[in-house]
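**Q** fold the following.
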Amino acid sequence: MSFRGLLRRHWLLLVSTLIGAGLLSGLGFWQLQRLHWKEALLAQISSRIDAPAVPLPPREAWASLNPDDYDYRHVALRGIFDHAKESYLFRASATGAAGDGPGYEVLTPLELRDGGVVIVNRGFVPAELKDPARRAAGQIAGETTLTGLMRRPETRNSFTPADEPQENLWFTRDPSALAAHWGLDGVAPFSIDADAAENPGGWPKGGATVLKIPNNHLSYALTWFALAATLAAVSLVFMARGGKNAPAHDSGAARR
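**A** Model (predicted):
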């Protein structure tokens, strides 16, 4: 069968293949765009976390801050912890040198010397040390200076459990929710992940920021392109075999 005959016979398959391969290739190019975005983001994060700590933005500038501009910025701040209002952010496992197993990140309001309150993620404690009485040495009293990374509020998805304010148990890092729970005024719209400087008694263990951000977009792109190529190849083979197996014209029968 001629090529034109194949097209005439399998036009619906050909159109479907072109549409399918086009959609799959489009997903591949989208993943390449995501790859460039992720690489730029990782480079930006690396430059910020390795930079010397700079002063925390003044309170009057908080409302106008853009999370894209401050997330992971390395800052220094000074204030007094309000340990009576610490909250517990559940984590299925620790990060960094804090060990393995489930536990909590301790979120504590820090009353700044210059006014305002910042929620500080002081670090991870295992489940058996959730009670502050079991890590009393780490409940720093009086004015203290610390460094850490500014963080935007965490977002939820369909798999995020609902917070349990009545149990002071949280599943997202959201300064506004903690401010409402404790009745705090002047709370910053961001939080601070404290650096890994050791606390008295060893707990909480700072440096809880997750910095190993996955970047699998290249493998995703290659997968989509491979699927597009496979679809095209299978369709072409099917059409070619269909042409070879088609019954030949009986010229004698045609004359009769």
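**Q** going forward, measure contacts between C-alpha atoms and count neighbours the same way
**A** Fine.
**Q** for the chain, just list every one of the strands.
**A** 54-55, 74-81, 87-91, 103-112, 117-126, 143-151, 169-170, 187-194 (DSSP state E).
**Q** give me the angle between the third one and strand 117-126.
**A** It refers to strand 87-91. On the basis of axes from the mean of the first three to the mean of the last three C-alpha atoms, to 10 degrees, strand 87-91 is oriented at 50 degrees to strand 117-126.
**Q** other SSEs contacting strand 87-91?
**A** If you count contacts as 3 or more C-alpha pairs under 8 Å, 6 or more residues apart in numbering; DSSP states H and E, strand 87-91 packs onto strand 103-112, strand 169-170.
**Q** who are the packing partners of the first one?
**A** In terms of contacts (3+ C-alpha pairs under 8 Å, 6+ apart), strand 103-112 is packed against strand 74-81, strand 87-91, strand 117-126.
**Q** before we move on, back to that, now, of the helices and strands packed on strand 87-91, which is deepest in the fold?
**A** Highest mean neighbour count of the helices and strands packed on strand 87-91: strand 103-112, a mean of 24 (counted as mean count of other C-alpha atoms under 10 Å).
**Q** tilt between that strand and strand 87-91?
**A** 140 degrees.
**Q** now the other sequence, so there's something to compare against:
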Amino acid sequence: MRRRIPVLATGVVLVAVGIMISLGFWQLRRLHEKEALLAHYAAARGLAAEIAWTAKGVDENQLYRRARLTCSAVTGHSSIAGRSRAGDLGMAQTADCTLPDGVTARVVLGWSRQPNAAAHWRGGEVRGIIAPGPRLVADPALGGLEANAIPDPSEIPNNHLSYAVQWFLFAATALVIYALALMKRGPSAS
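**A** Predicted structure coming up:
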């Protein structure tokens, strides 16, 4: 007696495997896009020219560039986990600023071991590096704080190759399991 291959189950497995393989190739495309983006950020970090924080704010293409802004009014202070330039763990001290044109911006003033150590800072000219968020990491530090770690695009993870490998392995595993299930099936009664 011959074994009959179930059409519906085989179709479902093949569609699932096709989706997994296409997700693997999508991750490979994302890998190349991310590598290009990281190379752009690394190049931007090396540019000496300073840009102004505009009424439009900043976009992803301006990350890691040197920039300046004028903080006309501070609307709030906070602290978030951060590292000093020396690599010590502590608190990055931030201020929410209103610029002369009414736009708001977040500024990382500097680093301290204590939360809200820069609550007395009331604004002024800020120069620094644009970090994701976006936020301007002051360089030099302001408000009597120590220097915060400089934003570094090499800290952005690029896991797309491992994700692609996972999707291809999932597809292969699904095919192997399905093949084993078909072999374990007894012959169909016709």
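**Q** TM value for the aligned chains?
**A** TM-score for the superposed pair, counting by TM-score structural alignment, normalised by the length of structure 2: 0.73. Supporting figures: 187 aligned residues with a C-alpha RMSD of 3.7 Å.
**Q** turn the strands of structure 1 into CSV, columns for distance to Val210 of structure 1.
**A** Putting these into CSV (distance: least, C-alpha to C-alpha, whole Å) gives the following:
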stretch, distance to Val210 of structure 1
strand 54-55, 21
strand 74-81, 15
strand 87-91, 12
strand 103-112, 12
strand 117-126, 12
strand 143-151, 11
strand 169-170, 18
strand 187-194, 10
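**Q** indicate which one of those is closest to Ala240 of structure 1.
**A** Nearest to Ala240 of structure 1 among these is strand 87-91; the distance by C-alpha to C-alpha comes to 56.3 Å.
**Q** which one of the helices and strands packed on strand 87-91 of structure 1 lies nearest to Arg151 of structure 1?
**A** strand 103-112 (12.7 Å).
**Q** now do that closest one: everything it contacts.
**A** Here strand 103-112 of structure 1 makes contact (C-alpha atoms under 8 Å, 6 or more residues apart in numbering) with 77-83, 85-94, 117-128, 130, 204, 208.
**Q** now stretch 79-88 of structure 2
**A** Against stretch 79-88 of structure 2 from outside (C-alpha under 8 Å, 6+ apart): 89-94, 110-112, 115-116, 146-150.
**Q** at 6 Å instead, please
**A** With contacts defined as C-alpha atoms under 6 Å, 6 or more residues apart in numbering, stretch 79-88 of structure 2 is touched by Leu89, Gly90, Met91, Ala92, Gln93, Thr94, Trp111, Pro115, Asn116, Ala147, Asn148, Ala149.
**Q** give me the distance between the two termini of it.
**A** 15 Å (C-alpha to C-alpha, to the nearest Å).
**Q** what separation do you get for the spatially most central residue of structure 2 and Tyr41 of structure 2?
**A** Taking C-alpha atoms, centre = their mean as the criterion, Ile156 is the residue nearest the geometric centre of structure 2, at 5.8 Å. Look at Ile156 of structure 2 and Tyr41 of structure 2: by C-alpha to C-alpha, they are 10 Å apart.
**Q** same question for Arg65 of structure 2.
**A** For Arg65 of structure 2, the distance to Tyr41 of structure 2 equals 8 Å [C-alpha to C-alpha].
**Q** average gap between the top helix by length along structure 2 and structure 1?
**A** Looking across structure 2 with DSSP state H, the single longest helix is helix 7-45. Helix 7-45 of structure 2, aligned to structure 1 and superposed, deviates on average by 1.4 Å (mean C-alpha distance after the TM-score superposition for structure 1).
**Q** give the aligned range of that helix in structure 1.
**A** Mapping helix 7-45 of structure 2 onto structure 1 (TM-score structural alignment) gives residues 11-49.
**Q** give the buried residues for the matching stretch.
**A** By 16 or more other C-alpha atoms under 10 Å, the buried positions in stretch 11-49 of structure 1 come out as 14, 17, 20-21, 24-29, 31-32, 34-35, 38, 42, 45, 48-49.
**Q** what is the neighbour count of the alignment partner in structure 2 of Lys130 of structure 1?
**A** Aligned by TM-score structural alignment, Lys130 of structure 1 pairs with Asn116 of structure 2. By other C-alpha atoms under 10 Å, the residues close to Asn116 of structure 2 number 17.
**Q** reformat the helices and strands packed on strand 103-112 of structure 1 as JSON lines; add distance to Ala254 of structure 1 and mean neighbour count.
**A** Formatted as JSON lines, these follow (distance: least, C-alpha to C-alpha, whole Å; neighbours: other C-alpha atoms under 10 Å):
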{"stretch": "strand 74-81", "distance to Ala254 of structure 1": "86", "mean neighbour count": "20"}
{"stretch": "strand 87-91", "distance to Ala254 of structure 1": "79", "mean neighbour count": "22"}
{"stretch": "strand 117-126", "distance to Ala254 of structure 1": "86", "mean neighbour count": "27"}
